[in-house]
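Undergrad: Fold the following and give me the result.
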Amino acid sequence: MNLTIEIEKEADGRFIAEVINFPGVLAYGETREEAVTKVQVLALRVLADKLEHGEVTPEL
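TA: Reported below is the predicted structural model:
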């Protein structure tokens, strides 16, 4: 599965990363890398939850 991540720099200097495929999955970080890492972890948690509840099926 490919995740499309959009990254923006906020006025306060923090970065916000959002996974376009999962509405509401976003994370802040002090650096681009930190924001991307945090949002990837969150996206995987959301995906795992959806798999657990049968909302999506795994691609093999």
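Undergrad: alpha carbons only for contacts and neighbour counts from here, please
TA: Will do.
Undergrad: contacting residues around Thr4?
TA: With contacts defined as CA atoms under 8 Å, 6 or more residues apart in numbering, Thr4 is in contact with 19-21.
Undergrad: would you list every one of the helices in this protein?
TA: Remark: helices assigned in the chain by DSSP state H are 32-52.
Undergrad: what residue is smack in the middle of it?
TA: What sits nearest the mean C-alpha location of the chain, by CA atoms, centre = their mean, is Val39, with 3.3 Å.
Undergrad: One more sequence to fold, the one below, so I can look at both together:
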Amino acid sequence: MSYKISVVIEKDEHGYYAYCPNLEGCQSQGDSFEDVTANIQEAIELYLETLSHEEREALLSKEISTMTFEVQVA
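TA: This next block holds a predicted model:
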């Protein structure tokens, strides 16, 4: 079964950090964007394997959206 899961990826001076708001504690990092996306996908798959079907459904029933806004500051 496949699921759509929201992931937040942040970049700082040390590389990239990713986490899943729906899956508490599911996070990863990488030196590049490609590394972090591969790493978080693996982390999600492993995390979901530890859950029962009911737990997966409960955690993944929330829809999370992210947006980027451009704002001007005086």
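Undergrad: Now do the alignment partner in the second structure of Ala48 of the first structure against Glu42 of the second structure, distance only.
TA: Here Ala48 of the first structure is matched to Glu49 in the second structure, going by TM-score structural alignment. Counting by CA to CA, to the nearest Å, the separation of Glu49 of the second structure from Glu42 of the second structure is 11 Å.
Undergrad: Can you tell me the closest non-neighbouring residue to Asn22 of the second structure?
TA: Leu59 (5.9 Å; CA to CA, 6 or more residues apart in numbering).
Undergrad: what's the neighbour count on Ile9 of the second structure?
TA: Ile9 of the second structure: 17 surrounding residues under other CA atoms under 10 Å.
Undergrad: What is the aligned counterpart of it in the first structure?
TA: Match for Ile9 of the second structure (TM-score structural alignment): Ile7.
Undergrad: which ones are touching its match?
TA: Contacts of Ile7 of the first structure by CA under 8 Å, 6+ apart are 15-18, 32, 36.
Undergrad: Check the residues you listed against Gly54 of the first structure and report the nearest one.
TA: Closest approach between those and Gly54 of the first structure, by CA to CA: Glu18, at 23.7 Å.
Undergrad: how about that closest one, what's its partner in the second structure?
TA: Glu18 of the first structure maps onto Tyr19 in the second structure, with residues paired by TM-score structural alignment.
Undergrad: Cross-check the contact I'm expecting between its match and Ile5.
TA: No: counting by CA atoms under 8 Å, Tyr19 of the second structure stays clear of Ile5, with 10.4 Å between them.
Undergrad: Thanks again, I'm all set now.
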